[in-house]
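In: fold the following, please.
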Amino acid sequence: MRRLPPRTFAALATAGLLALAGCGTETGGPGGPSAAGDTTRTIRAQKVMQLTRTHEETGMTLLEGPAFRPDGGLFLVDVTAPEGRPKVMRVDVRRKTVRSVHTDGRGAYTSAQFSPYDGRLYLTDYAHGEIVSLAPDGGDPRTFFSGEVDGARMNPDDIAFDKAGHLYVSDSRGLSEGTEHGRVVRVDRDGGKATVLADGLAATNGISFDEAYRGLWISELTQNRISYLRLGAGGDTGSELGTGGDTASRHTAIRVDGGIAQTDSIAVDADGNLYQGLHGRPALFVYDRYGEHLATVEVPARAEGLDSATNVAITPGGTKAYMTVSGPAGGYLYTFHALGKGTRQSNGG
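Out: All right, here's what the predicted structure looks like:
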């Protein structure tokens, strides 16, 4: 596959790709007040290890999409890794080791998720509008989906799987133009059919089912808001047979006071709490299903050169959480104790 030149990454940055897209507990302290004021709990995350350094070829590093395999291995992606550097990595969090799983000369992968249907690792290639999959060991790369959906190519960012293995994709279309053309697209698990469930979104980024699989939480990067999309019995926004792009069941659920930071990926724990990643601040905001700001997860104030906490994975069945944090200082993995236990909806995306 051809090498992706630095100018391509510069173009992607201009287009807004790089704006997308990481243990102790105390209250207050040197991290500063949270967006909800001094009454909001502050959780101090602790560094696990450094995974990447700034790439000379692309001028940055950006970690995303942490996801646990059933065997306990933690997989994640580096969005800006050049050819020859790890684009998909596996981390042993107990031994604090990392190894490369996959690289190529084309993809700019913004998320990773394991399918409950076939067990393969699915990646979104934002730059080329594709979804690809790998064997659990990183081999056997396949293009799962490419092409247009309702006349427009996707800019796929994050993925959520339903219980049957169908994909729900945040399509950040329109980001580079500053237009609200973002979508939520459902792709059947065999890749044969893609349906727009919602459109008119402001740079759709994070996407995750709620704890009961009744609806989707969706973050909109350029409006700093989290919307809720209720699904029908057939996994769409209408009746069991579906109505395609019906958006009547969508509403703005949470307005995020992020300041210069923007809403990135979303994870949901077993209690229904939302973990909202931030691009532009190395922190996560935690909300309950009613929009109450419960906590802010911060890296220590002494951790310089970090400016984004894009995503989080909570250990399945446990509360140990791992977030991807990046900036000029490199790409790091930090850990903290989540408010609820981990499930599939708190595992990458």
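
In: from now on I want contacts and neighbour counts done on CA atoms only, so please keep to that.
Out: Will do.

In: for the residue nearest in space to the middle of the chain, what are its contacts?
Out: Nearest to the mean C-alpha position of the chain, by C-alpha atoms, centre = their mean, lies Ser265 at 3.7 Å. With contact set as C-alpha atoms under 8 Å, 6 or more residues apart in numbering, Ser265 has these partners: 21, 158, 205-207, 219, 276-278, 310-311, 349.

In: got it, and Gln50?
Out: Contacts of Gln50 by C-alpha under 8 Å, 6+ apart are 330-333.

In: and this one, so I can compare the two:
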Amino acid sequence: MNADRSTRCHARRRRAVAVVGLGIALTGCAASPTQDSSTSQDSVAPAGVAERVLQLTSVHEETGMTLLEGPTFDHDGTLYVVDVAAPAGEPKLIAVDLDSHDATPIFTDNTGAYTSAQFSPYDGRLYLTDYSGGRIISLTADGDDPRTFAEGPINGRPMQPDDIAFDTDGNLFVTDSAPASYPTGEASGRVLRFDRETAEPTVLATSLPNPNGISFTLGYDALWVSQLDANRIDHLKLNDDRTAVVSGHTAVHVDGGTTQTDSNAVDASGNIYQGVHGKPTIMVYSPEGMHLTTVTVPSKDADLESATNIAIRPGTTDAYMTVSGPAGGFIYQFEALDIGVRQSNGG
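Out: Next up is the predicted model:
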């Protein structure tokens, strides 16, 4: 990876948060029977072009940027997104009606820099990761009753929670980001598990090169974890009660060049939709690591620098990605290869 580019990418995210305040080996996950056999060929499908739905934000004068993240659907089909770079007083969580294109500010505060959002299957509340504040909060879908769920050092080190995924019981699995200084910096990122009731943390994996995206496999028996500083996706096999990683390996090497692997999601066939920081692109891979297709934005849509994350509306193939850059923050839509499931719903 180009060291200068890596430094700039980290600087952009650190700037966004500052101004507002396993080496392990394993077996692969088999594809679902619902997977279209046409996606199993050696050739890569033609790249898809996403359609712009609406613009949600402009570059904030206070922070010099906008960065949309964490798309997630509620039961009524409303899409929620966070703006990592929103300053105090401006919307940090926004609800979008995709039929009317109405956008409603839901939540803001003075210090948080929120990088992901997910609804809990246990209590129905919306959970946000505060990258700068080293905490996880929850609130209602209306933005009321904010509570701190977890914060503070874990095993003696402050956390930088980035993305979040829930298991079927409502326990939280979170990437704990930690950029390393190249070429001699030691990788120190982690994957954390939080008990749904006590918020008791467990460190599932350590010494990771800046983990970012996190999604469960279809069987909830393993995690797909993307590594921002390594342009790869790891497959971490969990034990039966999902309290420990029993084995793992690097499953997908992403040819990112000057770009980096950001957040990810999984469809009903187990395909992995990998967001990209540095270019408005989504890379799609089969569970066996085959590159299936690439989703881009129209070439005329200039000044866009990332497609950080996606959500596929459950029960449909309507996929929505958060795209940001000097032109502003946007929602784009494309057709996914299979329908959305819970693992497709942002994070």
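
In: hang on, the earlier thing: which of the contacts of Ser265 of structure 1 count as buried?
Out: 21, 158, 205-207, 219, 276-278, 310-311, 349 (16 or more other C-alpha atoms under 10 Å).

In: picking up where we left off before, separation between the alignment partner in structure 2 of the residue nearest to the centre of structure 1 and Asn210 of structure 2?
Out: In structure 2, the residue matched to Ser265 of structure 1 (TM-score structural alignment) is Ser263. To Asn210 of structure 2, Ser263 of structure 2 is 12 Å away according to C-alpha to C-alpha, to the nearest Å.

In: cool, Glu61 of structure 2 as well?
Out: Separation of Glu61 of structure 2 from Asn210 of structure 2 (C-alpha to C-alpha): 28 Å.

In: just to revisit the earlier point, would you convert the contacts of Ser265 of structure 1 into TSV that also reports secondary structure?
Out: Shown next, in TSV, are these (DSSP: H, G, I helix; E, B strand; the rest coil):
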residue	secondary structure
Ala21	coil
Asp158	strand
Asn205	strand
Gly206	strand
Ile207	strand
Ser219	strand
Gln276	strand
Gly277	strand
Leu278	strand
Thr310	strand
Asn311	strand
Gly349	coil
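
In: hang on, the earlier thing: can you confirm the match of Ser265 of structure 1 is in a strand?
Out: Yes: judged by three-state DSSP, Ser263 of structure 2 forms part of a strand.

In: that one - nearest residue in space that isn't next to it in sequence?
Out: Spatial nearest neighbour of Ser263 of structure 2, chain neighbours left out: Gly213 (3.7 Å); criterion: C-alpha to C-alpha, 6 or more residues apart in numbering.

In: thinking again about what came up before, may I see the contacts of Gln50 of structure 1 arranged in TSV, with secondary structure as well?
Out: Formatted as TSV, the contacts of Gln50 of structure 1 follow (three-state DSSP):
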residue	secondary structure
Gly330	strand
Gly331	strand
Tyr332	strand
Leu333	strand
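
In: now do the contacts for the equivalent of Gly328 of structure 2 over in structure 1.
Out: Here Gly328 of structure 2 is matched to Gly330 in structure 1, going by TM-score structural alignment. Gly330 of structure 1 makes contacts with 50-54, 60-61, 305-306, as judged by C-alpha under 8 Å, 6+ apart.

In: if we use 6 Å, what do you get?
Out: Contact analysis of Gly330 of structure 1 by C-alpha atoms under 6 Å, 6 or more residues apart in numbering lists 52-54.

In: mapped onto structure 2, which of those hold?
Out: Here is what carries over to structure 2 from the contacts of Gly330 of structure 1, by both residues aligned by TM-score structural alignment, their matches' C-alpha atoms under 6 Å: 52-54.

In: out of these, who has the most neighbours?
Out: Neighbour counts for those, by other C-alpha atoms under 10 Å, peak at Thr52, which reaches 21 neighbours.

In: that one maps to what in structure 2?
Out: Checking TM-score structural alignment: Thr52 of structure 1 goes with Thr57.

In: do Gln113 of structure 1 as well
Out: Alignment note (TM-score structural alignment): Gln113 of structure 1 maps to Gln118 of structure 2.

In: is it correct that that match is in contact with Gly347?
Out: Yes: contact between Gln118 of structure 2 and Gly347 holds when scored by C-alpha atoms under 6 Å: they sit 5.3 Å apart.

In: returning to that earlier point: Glu61 and Asn210 of structure 2: who's more crowded?
Out: Shown here are Glu61 of structure 2 and Asn210; by other C-alpha under 10 Å, Asn210 has more neighbours (24 against 10).

In: how close does the equivalent of Glu186 of structure 2 over in structure 1 get to Asp118 of structure 1?
Out: Aligned counterpart of Glu186 of structure 2 in structure 1: Thr179 (TM-score structural alignment). Taken as C-alpha to C-alpha, the spacing of Thr179 of structure 1 relative to Asp118 of structure 1 amounts to 36 Å.

In: the more surrounded of those two?
Out: Just comparing Thr179 of structure 1 and Asp118: by other C-alpha under 10 Å the higher neighbour count belongs to Thr179, 14 against 10.

In: which SS class is the more buried one?
Out: coil.

In: for it, which non-adjacent residue is spatially closest?
Out: Ala202 (7.0 Å).

In: aligned partner of that neighbour in structure 2?
Out: Ala202 of structure 1 maps onto Pro209 in structure 2, with residues paired by TM-score structural alignment.

In: is it true that its match touches Ala187?
Out: Yes: here Pro209 of structure 2 reaches Ala187: they are 4.8 Å apart, a contact under C-alpha under 6 Å.

In: of these two, who's got more company?
Out: Between Pro209 of structure 2 and Ala187, counted using other C-alpha under 10 Å, the more crowded position is Pro209 (23 against 19).

In: identify the residues contacting that one.
Out: Pro209 of structure 2 sits next to 187, 189, 227, 229 when contact means C-alpha under 6 Å, 6+ apart.

In: equivalent analysis for Arg250 of structure 1, please.
Out: Contacts for Arg250 of structure 1 were tallied using C-alpha under 6 Å, 6+ apart; they are 228-229.

In: again with Asn264 of structure 2
Out: Asn264 of structure 2 sits next to 213, 273-275 when contact means C-alpha under 6 Å, 6+ apart.

In: aligned counterpart of Val252 of structure 2 in structure 1, please.
Out: Under the alignment (TM-score structural alignment), Val252 of structure 2 pairs with Ile254 in structure 1.

In: kind regards, and thank you for your time.
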